[in-house]
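> Sequence first, then the predicted structure:
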Amino acid sequence: MKPLIGVTTYREQSRWGVWDEKADVLHAVYAQTIEAAGGVAVLLPPSDADAALALVGRLDGLVIAGGADVDPWQYGAEPHERTEGWRPDRDTWELALLDAAWEARLPVLGICRGMQLMAVHGGGSLVQHVPDAVGDERHSPGGDEYGEIAVDVVPGTKLAGAIGELGVVSCHHHQGVREHPGFIASAHAADGTLEAIERQDRPFWLAVQWHPETREDAGLFRSLVDAASQ
């Protein structure tokens, strides 16, 4: 049987047809990439800790998807002037899912915001505005455009086993990971920005700062599906 891979979603005011309502939404490319890798995508809109426990017992893998800034209070920081639009419902929901997934040793892949939240879940903290540190907007050019960043993958890591020595990636973030207790760094951009982290004490607990679903970069999803199949 194909493994079931849960993917977290937004809950946003949305318009389609005659409707202008709150909806649970996510870019379809997430599900399409999971399906292409041999899994079945299950969308996970925000809920509560009890639902997280119930769901994790039925899933084979989990993706923490991209999205809004993480609430700085989750890691004990004052909001930067450019930190905005955080979603307490997603923070609470995804942290509960990570709690349950950790106990169940469920394979987890974090993407962009997902990497940041996984670091915070482990007791880490964030750089609230990457341009302050690197001096430019290359990681998020603005609007719906993706930045193109060259990354160096650390040899011998799970990430290297999944994608090799990857060159250019697509990114869309103004925040990044500063501290990541329990994780090792597995990729950096040339400007020093941390681009991937992973745990060595779990079969698959890995996160990247870029958006692999937007390019021909299915290796991460194949590795997740392979881990979920075990």
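Sure thing, it's come through.
> alpha carbons only for contacts and neighbour counts from here, please
Noted.
> who's in contact with the strand or helix carrying Leu109?
Taking DSSP states H and E as the definition, Leu109 sits inside strand 108-111. Applying C-alpha atoms under 8 Å, 6 or more residues apart in numbering, the contact partners of strand 108-111 are 61-66, 101, 118, 204-212, 224.
> Which secondary structure elements does the biggest helix by length in the chain sit against?
For the chain, the helix with the greatest residue count under DSSP state H is helix 88-104. Here helix 88-104 touches helix 49-56, helix 113-121, going by 3 or more C-alpha pairs under 8 Å, 6 or more residues apart in numbering; DSSP states H and E.
> between those, which gets nearest to Gly76?
helix 113-121 (10.0 Å; C-alpha to C-alpha).
> After the closest one, which helix or strand is next? Please name it.
Sequence order places strand 125-127 as the next helix or strand after helix 113-121, per DSSP H and E.
> Give me the residues contacting the longest helix of the chain.
With C-alpha under 8 Å, 6+ apart as the criterion, helix 88-104 contacts 8, 10, 46-49, 52-53, 56-57, 62, 64, 70-71, 107-108, 117-118, 121.
> take a look at this one as well, against the first:
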Amino acid sequence: MSPVHHRPLIGITSYQDEAAWSVWRQTASLVPQTYVDAVSRAGGTPVLLPPQPGGVGRLIEALDGVVLAGGADIDPARYGAAADPRTGEPHRARDDWESEVLAAALAHDLPLLGVCRGLQLLNVALGGSLLQHLPDGSHQQVPAVFVQQPVRIRPGSRLAGILGEHTKVNCYHHQAVARLGTGLQPTAWSADETVEAVELPDHRFVLGVQWHPETDPDDLRLFEALTRAARG
């Protein structure tokens, strides 16, 4: 198949939670359809990666790129902190699984995009820590409603090359980067100086954003950049 028509396989880490459909209500592996649509419309073939025992090495060998999807708060024990009362109940199986996926992706230099929780996991995995609760109403207001806010982007960064130096984004997070992980470079900030994006300059494509680009069907630039890197 010609490289022009090659659709790279993009793994999307997924939730394992109680869900309801038809007459059923039971534990399911799922991810918001917006992630699947964004990857597909950007030229990739989405592959869901639910928490599971083992098999990460073989899986990573088969993939061309990875999306670390948003979701629940990371267990604060992973960065040596006690849980704030406002931190959500940890999903340790997902924390374990995604940490393995992330480590293998970095070791194989697979293109990787971290979304919200995905950015936070990347930061924690590289030795960073998290601020467990931002001021109420600043980046997360009404439940299940995204907050649109402007961000400024570091000139000359990979992110600036994709989005320019200013853009508006859809946010929904109550935690953020505190201490940066080793090697990470902050590349975007909101008006209150919260870090909104990070990247690893010495990797082929490792980028984390605190916002939710998958919720904007009219702006696929981040997913298209990931797909281009994965195809390469």
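Perfect, I can see it now. In this text, all values refer to a predicted model and were calculated from it rather than measured experimentally.
> thinking again about what came up before, tell me the buried residues in the longest helix of the first structure?
Judged by neighbour count (16 or more other C-alpha atoms under 10 Å), helix 88-104 of the first structure contains these buried residues: Arg90, Asp91, Thr92, Trp93, Glu94, Leu95, Ala96, Leu97, Leu98, Asp99, Ala100, Ala101.
> Reformat the residues you listed as a markdown table; add distance to Gly164 of the first structure.
Shown next, in a markdown table, are the buried residues of helix 88-104 of the first structure (distance: C-alpha to C-alpha, whole Å):
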| residue | distance to Gly164 of the first structure |
| --- | --- |
| Arg90 | 32 |
| Asp91 | 31 |
| Thr92 | 34 |
| Trp93 | 32 |
| Glu94 | 29 |
| Leu95 | 30 |
| Ala96 | 32 |
| Leu97 | 29 |
| Leu98 | 27 |
| Asp99 | 30 |
| Ala100 | 30 |
| Ala101 | 26 |
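> if we can go back for a sec, which residues in the second structure does the strand holding Leu109 of the first structure align to?
Using TM-score structural alignment, strand 108-111 of the first structure lines up with residues 112-115 of the second structure.
> Could you pull up the contacting residues of Val183 of the first structure?
You called it Val, but residue 183 of the first structure is Phe. Contacts of Phe183 of the first structure (C-alpha under 8 Å, 6+ apart): Ala119, Ile197, Glu198, Arg199, Gln200.
> quick one on the thing from earlier: pull the distance from the strand holding Leu109 of the first structure to the chain's centre.
4 Å (C-alpha atoms, centre = their mean, to the nearest Å).
> Tell me how far the equivalent of Gly11 of the second structure over in the first structure lies from Leu62 of the first structure.
In the first structure, the residue paired with Gly11 of the second structure is Gly6, using TM-score structural alignment. Separation of Gly6 of the first structure from Leu62 of the first structure (C-alpha to C-alpha, to the nearest Å): 5 Å.
> Same check on Gly85 of the first structure?
For Gly85 of the first structure, the distance to Leu62 of the first structure - C-alpha to C-alpha - is 24 Å.
> same thing with Ala160 of the first structure?
Relative to Leu62 of the first structure, Ala160 of the first structure is positioned 20 Å away (C-alpha to C-alpha).
> Which of the two has more residues huddled nearby?
A direct count of neighbours by other C-alpha atoms under 10 Å for Ala160 of the first structure and Leu62 places Leu62 higher, at 27 against 18.
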